[in-house]
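In: With the input below, show me the fold.
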Amino acid sequence: MSSVHSAPPGTRRTRRPRRPRRLGLCDRLFLTVIVGVPLLALLVFVWLPALASLALSFTQWDGLELSGIQWTGLDNYREIFTNYPPFWPAVQHNVIWLLFTALLPTPFGIFLAYQLDRKIRFTRIYQTAIFLPMVLSLAVVGLIWEIIYNPDNGLLNGILNTAAPGHHIDWLGDPDLNLWMVLIAAAWRHTGYIMILYLAGLKGFDPALKEAAALDGANGRQTFLRVVFPALKPVNVIILVVTAMESLRAFDIVYVLGGGVGSKPGMELLSLLITDNIIGESSHIGYGSALAMIMLVISLAAIGTFLVQNFRKEDQ
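Out: All right, here's what the predicted structure looks like:
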């Protein structure tokens, strides 16, 4: 008979460590596709065009034959900064776009999110109505506002003629007005975007903090400014970065309301200048690539500086 040996009392049995499971062929193929396809798309559609633009920014090329590429060094950049009249107005308009978006539609979207988070009646209907412009593309938004701004039979001039007959304003043709009209149209869409982003942050906010502030005698405004807003700092950083990116890459709505390639006076933006030089009537690939590199540097400098300062304050 075989004897069964039992472990001495007080001793613990040790389990043998499990060997790591080896990935099969299907697992490796799946991981290769999941990781490789996005990396390949990023390389082909982002990094290669960016590197090509960087190289072409030091050349002069009409985009027809590769043999026509001529190395010019820093001449394109020198010409842009010193002898290209639309450049500095475009930079000024991009700055105006950024300030307008950061000071009006962004705070208004945050205000709407805070109000809708208070469980008022018909909250879902209000959210859908405000967020609806975000579902539409900027090109469609531009077409809608083009109908509103139409100088002959547009809605805005129709209301103006009803209140004061005989008044006729070309909203998109006046260099003193057209940029502000485009900003209003862009703000209509941007407000809903910010509202949804902030509303998502408020859903994860601890309501006990609001109750504690209310017990301390804080009103709604004080609760938001001193409790809610500081606690949602990660969401605030995302909103500011999104606002800066939306302002710097504004193109679609200005392209539609401005009538296509070729910036109208008063509506010059860096994105339009890039498009005008690359696919316009007089194609200057090198010039447009240099403008794209300048826009990239401005974007990285603005967003990078803000993020570095923000994270440095968190570490302190």
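
In: Could you use CA atoms for every contact and neighbour count after this?
Out: Will do.

In: centroid residue for this protein?
Out: When the chain is reduced to its mean C-alpha position, the closest residue under CA atoms, centre = their mean turns out to be residue 246, at 3.4 Å.

In: need the contact list for it.
Out: Residue 246 sits next to no residue when contact means CA atoms under 8 Å, 6 or more residues apart in numbering.

In: Check which helix or strand it maps to.
Out: Under DSSP states H and E, the secondary-structure element containing residue 246 is helix 233-248.

In: Can you mark which positions in that helix are buried?
Out: Neighbour-count burial for helix 233-248, counted by 16 or more other CA atoms under 10 Å, picks out 235, 236, 239, 240, 241, 242, 243, 244, 245, 246, 247, 248.

In: what number of residues lie near the closest residue to the fifth one other than its chain neighbours?
Out: Read that as residue 241. If the residues on either side of it in the chain are set aside, residue 241 comes closest to residue 303, at 6.4 Å by CA to CA, 6 or more residues apart in numbering. Here the neighbour count serves as a burial measure; for residue 303 (other CA atoms under 10 Å) it reads 15.

In: pretty sure residue 303 belongs to a strand, no?
Out: No: in this structure, residue 303 is helix, not part of a strand, as judged by DSSP: H, G, I helix; E, B strand; the rest coil.

In: residue ranges for the helices of the stretch 1-150 of the chain, please.
Out: Using DSSP state H, counting those that start in this stretch, the helices found in the stretch 1-150 of the chain span residues 25-42, 48-56, 75-83, 87-103, 105-116, 123-135, 138-149.

In: And this one, please, so the two structures can be compared:
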Amino acid sequence: MTPTTQPRVTGGSRRMRLSTRDRVTVALMVLIPTAFAAVLVWLPALATIVMSFFDWDGFGPFTEAKFVGSKWYSDAVTIYPAFWPAIQHNVIWLIVLFGVATPLGLLVAVLLDREVSHTRFYQTALYIPVVLSMALIGFVWQLMFSRDQGLLNLLFGTQIDWYGDPKINIWSALIATSWRHMGYVMLLYLAGLKGVDPSLKEAAKIDGASEPKTFFHVVFPVMFPINVVVLVITFIDSLRAFDLVWVINRGRNGLELLATEVTRNIVGEAQRIGFGSALATIMLVFSTIFIIIYLRIVLKEDR
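Out: The predicted structure is shown next:
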């Protein structure tokens, strides 16, 4: 039986020469995902950037679109009333997910890692929201927050419109999204904790380190890759938050977000393709900055 690869020694080093079949397989494994990414991600992103400089209603041919330069970007930051509230709400979304939901997910993961009784049940119960769509989660929490028939008002004997009051509806939405985010973070950290070498904990224990010190000075730094992944997921979730608030009130009345404003201007009642594309490009810039920072951290850690 002939092997598919043949070792060849050159200059004191061993190289593996791939067969033609293996080269074709590797090329296809690289080119096919790249082609899908180009068609489904890169080209639409480039088209969005281009359309952000034109005035186009989306119905006529794009050749008839009028070039307006940076007008839509200027309008977004100066005269569009929902832009800065949307930015503020996205920042609040990020702070709550990162400062509340993520630590709770980490805490639950640490507790479940102790192999307490019924661990499988708790893991399943906490992970169930992750497999549900955010739209469905919005409907589920409607049973809790409904003004007339909600569980909270029934328990406290109140008539608070948790989803309708612009002063509190964003916090109600954040409770619902944190419920889901916490389960996802729990799963990631639980996997990371299972991969920590037990000898590190034993060494810290022998040195007299307490359990909290062992976790924060030994275990948590070892999970650096998981920490970076959680940070990226949290940022992306806060930026692309859309489904939940769209189900609640279509991103109005205190729930304005960048994603809802993009949708409202591109496929909603406004039908301003160029302006919506400008808002989407701003989101893309924010995402790109964070991705670059993430890649620099990962590459530095690999080196």
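
In: Overlay the chains and give the TM-score.
Out: The TM-score (TM-score structural alignment, normalised by the length of the second structure) is 0.89; 291 aligned residues with a CA RMSD of 2.4 Å.

In: What range does the helix holding residue 246 of the first structure cover in the second structure?
Out: Residues 224-239 of the second structure are where helix 233-248 of the first structure aligns, taking TM-score structural alignment as the criterion.

In: Would you mind getting the average deviation of the matching stretch from the first structure?
Out: Stretch 224-239 of the second structure, aligned to the first structure and superposed, deviates on average by 1.0 Å (mean CA distance after the TM-score superposition for the first structure).

In: Give me the distance from that stretch to the chain's centre.
Out: 7 Å (CA atoms, centre = their mean, to the nearest Å).

In: How about stretch 230-250 of the second structure?
Out: Remark: stretch 230-250 of the second structure is offset 7 Å from the chain centroid, using CA atoms, centre = their mean.

In: List the residues that contact the counterpart of residue 201 of the first structure in the second structure.
Out: With TM-score structural alignment as the matching criterion, the partner of residue 201 of the first structure in the second structure is residue 192. The neighbourhood of residue 192 of the second structure, defined by CA under 8 Å, 6+ apart, consists of 223, 226.

In: and the host helix or strand of residue 192 of the second structure with helix 134-145, angle?
Out: Counting by DSSP H and E, the element that carries residue 192 of the second structure is helix 169-194. Put simply, helix 169-194 of the second structure runs at 120 degrees to helix 134-145, going by axes from the mean of the first three to the mean of the last three CA atoms, to 10 degrees.

In: For helix 169-194 of the second structure, give me the average deviation versus the first structure.
Out: If you overlay the two and look at helix 169-194 of the second structure, the average distance to its match in the first structure is 0.5 Å (mean CA distance after the TM-score superposition for the first structure).

In: What residues sit buried inside that helix?
Out: Going through helix 169-194 of the second structure with 16+ other CA under 10 Å, the ones that come out buried are 169-190, 192-193.

In: cool, stretch 109-119 of the second structure as well?
Out: Of the residues in stretch 109-119 of the second structure, 109, 110, 112 count as buried by neighbour count, 16+ other CA under 10 Å.

In: was I right about the first one contacting residue 184?
Out: In this case it means residue 109 of the second structure. No: if you go by CA atoms under 8 Å, residue 109 of the second structure and residue 184 don't touch, sitting 10.3 Å apart.

In: Let me see the residues that make contact with the next helix or strand after the helix holding residue 192 of the second structure.
Out: Tracing the chain past helix 169-194 of the second structure, the next element assigned as helix or strand by DSSP H and E is helix 198-206. Judged by CA under 8 Å, 6+ apart, the contacts made with helix 198-206 of the second structure from elsewhere in the structure are 211, 214, 218, 219.

In: Now the buried members of those residues.
Out: Applying 16+ other CA under 10 Å to the contacts of helix 198-206 of the second structure, the neighbour count classes 214, 218, 219 as buried.

In: and of these, the nearest to residue 50 of the second structure?
Out: residue 219 (46.7 Å; CA to CA).

In: Now do the SS call for the closest one.
Out: Put simply, residue 219 of the second structure is helix when judged by three-state DSSP.

In: who touches the closest residue to it other than its chain neighbours in this structure?
Out: Nearest residue to residue 219 of the second structure in three dimensions, chain neighbours excluded: residue 196, at 6.9 Å (CA to CA, 6+ apart). If a contact means CA under 8 Å, 6+ apart, then residue 196 of the second structure has 219, 222, 223 as its contacts.

In: Would you mind measuring from residue 196 of the second structure to residue 239 of the second structure?
Out: 31 Å (CA to CA, to the nearest Å).

In: again with residue 176 of the second structure
Out: Using CA to CA, one obtains 16 Å as the distance from residue 176 of the second structure to residue 239 of the second structure.
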